[in-house]
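Q: Need coordinates for the following:
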Amino acid sequence: MQFSDTNLAPTLEGTKCYRRHNYVVVEKKLGWNEAKVNCESLGGHLADIKSLEEEMFIENYAIQSHAENALWIGGTDVQEEGTFLWLDGTKLDDWYTNWNSREPNNNNRLSQPENCLLIEMVEGTWKWGDASHAYKCKSLCEFN
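A: From the prediction side, this is the model:
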């Protein structure tokens, strides 16, 4: 891991920078809890997306080559069902949201609650959905 001179955020291979925040896709497929711990062990956190501009940057520069995959981001409603919070404790609804239609729905075929947030390609557009913490996918880490 290297640090850039301008903002002290780590620079990992494949890192993309937006407004002094760096983003990197972790290729290893993990459950949400493991992805959270992994990003923290790298010195960051699962990404939060708090504006349309930030999401557009992430879509166009950080995750554009990962359209076949869902990626974990840092939201959860584990504290109160239906109230999604970013890992910093702020409500998603107080910022920007990009839910897929009929999401969040806390509904899966395995009868496990869907308390964790991911971003995935749906009919050619990146959208957010909730999924079980046990689902394994890539993740998007953010470094401030």
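
Q: Only C-alpha atoms from now on, for both contacts and neighbour counts.
A: Noted.

Q: So in this protein, which helix runs the longest?
A: Taking DSSP state H as the assignment, the helix of the chain that covers the most residues is helix 32-41.

Q: Give me the packing partners of the next helix or strand after that helix, helices and strands only.
A: From helix 32-41 onward toward the C-terminus, using DSSP states H and E, the following helix or strand is strand 45-46. Applying 3 or more CA pairs under 8 Å, 6 or more residues apart in numbering; DSSP states H and E, we find strand 45-46 packed against helix 32-41, strand 71-76, strand 137-143.

Q: mind running it again at 10 Å?
A: The contact analysis (3 or more CA pairs under 10 Å, 6 or more residues apart in numbering; DSSP states H and E) places strand 45-46 against strand 21-30, helix 32-41, strand 71-76, strand 137-143.

Q: Which helix or strand lies directly C-terminal to the shortest one?
A: Reading on from strand 71-76 to the C-terminus, the next helix or strand found by DSSP H and E is strand 85-86.

Q: Which residues outside that following strand are in contact with it?
A: Outside strand 85-86, the residues that touch it by CA atoms under 10 Å, 6 or more residues apart in numbering are 46-50, 73-79, 91-95, 116-117.

Q: List only those of the residues you listed flagged as buried.
A: Among those, those classed as buried by neighbour count (16 or more other CA atoms under 10 Å) are 46-50, 73-77, 91-92, 116-117.

Q: Reformat these as CSV; add distance to His21.
A: Putting the buried ones among the contacts of strand 85-86 into CSV (distance: CA to CA, whole Å) gives the following:
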residue, distance to His21
Leu46, 12
Ala47, 10
Asp48, 11
Ile49, 11
Lys50, 12
Ile73, 15
Gly74, 15
Gly75, 17
Thr76, 21
Asp77, 24
Lys91, 20
Leu92, 19
Cys116, 22
Leu117, 20
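
Q: next up, for comparison:
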Amino acid sequence: MYEQAEPVRSPFSGPGQSDGPPQPPPVRQSGGSRGRGRHGNGASDNMREEQEESSHTYEEAEVAIRHATADRTYPGEASGRSALCSFIHSHRSCMAAGIAVLISLVAVVLAPLTFINKEEISQLSTTVDALKLELDKERSRTAALEHHHHEIRKALLSCPKGYTMWREICYKAFNSEKTFNEAAAGCREDGGTLAMPRDAETNAFLISLHKSVNDNDVFWFGLHDRREEGSFEWVDGSALGTYNSWAPGQPDNLGNHDCVLYSAHEPWKDKWNDATCDWPLRYICQAVASYKN
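A: Modelled structure (predicted):
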């Protein structure tokens, strides 16, 4: 009876793998060895026979491994990898060189443009400065012309007797006492109305004007709410507007307090206060300046 060695399986083949490496041929058995085992030294012959079988088995396993490794190496794989690496390396160098050249070209193109823009900006800045200087000069000339025109108008305009001109309007504080209606009528006789301090500057001028006549008494001026309670208006029918100089807590609209005066008592001195229109008080008129004949 002959024994057959078990074939060595490749480490690259797995379970169920049908296309694995070729199996090594079965170990050849020598009939002569068996015969010699029967007639010669049994123990020595058996040892030699086992060594020869082991040697053949290892050699055949190495052959199988080499076959499996050879099957896993594809034709041209080593040379292909080498060519691909060389291609990538050479193209990286070309790309880097191309980018460097492109950057250089952009710098060359933009350099003169930057220089031109700086020159244009400098020229534009100089032009703007010149225009600003010219505008300032023109404003100065305009202000001088307006002042000259105003002085000419003042020289040509005149006020009714006893009136003082302020911004080409004539004002007068009267030291006689009248009701609000009587004072308005007296102003009309001079071609004007009760005074209307529509702004802080005119208000301050009227205070200084009435103080020059009497600093310790109250004066009517042309503000009232007789047509609608709480809705104050000037004697020419225009609304009060945004400016006012009311005393603290005023107007209080007590009773028939429908006409407005300059107060003479602290802490309301020279502030606006509403009062009864029938009180006889001093008053301030305004009239339009006229050209001299």
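
Q: which one is Thr287 of the second structure nearest to, not counting chain neighbours?
A: Not Thr; residue 287 of the second structure is Ala. Leaving aside its sequence neighbours, Ala287 of the second structure sits nearest to Gly192 (CA to CA, 6 or more residues apart in numbering; 4.0 Å).

Q: aligned partner of the one you found in the first structure?
A: Counting by TM-score structural alignment, Gly192 of the second structure corresponds to Gly44 in the first structure.

Q: and the gap between the residue nearest the centre of the first structure and Glu80 of the first structure?
A: Geometric centre of the first structure, nearest residue: Ile73, 1.4 Å, by CA atoms, centre = their mean. Separation of Ile73 of the first structure from Glu80 of the first structure (CA to CA, to the nearest Å): 18 Å.

Q: from memory Trp128 of the first structure sits against Tyr96, does it?
A: No - using CA atoms under 10 Å as the test, Trp128 of the first structure is too far from Tyr96 to be in contact (11.3 Å).

Q: which of those two has more neighbours?
A: Counting neighbours by other CA atoms under 10 Å for Trp128 of the first structure and for Tyr96 shows that Trp128 has the greater number, 23 against 16.

Q: Give me the angle between the host helix or strand of that one and strand 71-76.
A: Assigned by DSSP H and E, Trp128 of the first structure falls within strand 125-131. Interaxial angle of strand 125-131 of the first structure relative to strand 71-76 (axes from the mean of the first three to the mean of the last three CA atoms, to 10 degrees): 50 degrees.

Q: which strands and helices sit next to strand 125-131 of the first structure?
A: strand 71-76, strand 116-122.

Q: Show residues contacting it.
A: Against strand 125-131 of the first structure from outside (CA under 10 Å, 6+ apart): 31-32, 55-56, 59, 63-64, 67, 70-73, 75-77, 84, 97-108, 112-122.

Q: where's the aligned residue in the second structure for the residue nearest to the centre of the first structure relative to Asn181 of the second structure, distance?
A: Under the alignment (TM-score structural alignment), Ile73 of the first structure maps onto Phe221 of the second structure. For Phe221 of the second structure, the distance to Asn181 of the second structure equals 11 Å [CA to CA].

Q: which residues do these two both contact?
A: With CA under 10 Å, 6+ apart, Phe221 of the second structure and Asn181 have common neighbours Leu194, Cys259.

Q: Wait, Glu55 of the first structure touches Trp95, no?
A: No - checked against CA under 10 Å, the pair Glu55 of the first structure and Trp95 is beyond contact range at 11.9 Å.

Q: got the helices and strands packed on strand 45-46 of the first structure as JSON lines, with distance to Gln2 of the first structure columns?
A: Below are these laid out as JSON lines (distance: least, CA to CA, whole Å):
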{"stretch": "strand 21-30", "distance to Gln2 of the first structure": "12"}
{"stretch": "helix 32-41", "distance to Gln2 of the first structure": "14"}
{"stretch": "strand 71-76", "distance to Gln2 of the first structure": "23"}
{"stretch": "strand 137-143", "distance to Gln2 of the first structure": "12"}
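
Q: Go through those and pick out the most buried.
A: Greatest average neighbour count among these goes to strand 71-76 (a mean of 28), per mean count of other CA atoms under 10 Å.

Q: what's the mean distance for it versus the second structure?
A: Superposing on the second structure places strand 71-76 of the first structure at an average distance of 0.6 Å from its equivalents, by mean CA distance after the TM-score superposition for the first structure.

Q: packing partners for that strand?
A: By 3+ CA pairs under 10 Å, 6+ apart, strand 71-76 of the first structure packs against strand 21-30, helix 32-41, strand 45-46, strand 85-86, strand 116-122, strand 125-131, strand 137-143.

Q: Now do that strand against strand 137-143, angle only.
A: Counting by the same axes, to 10 degrees, strand 71-76 of the first structure lies at 70 degrees to strand 137-143.
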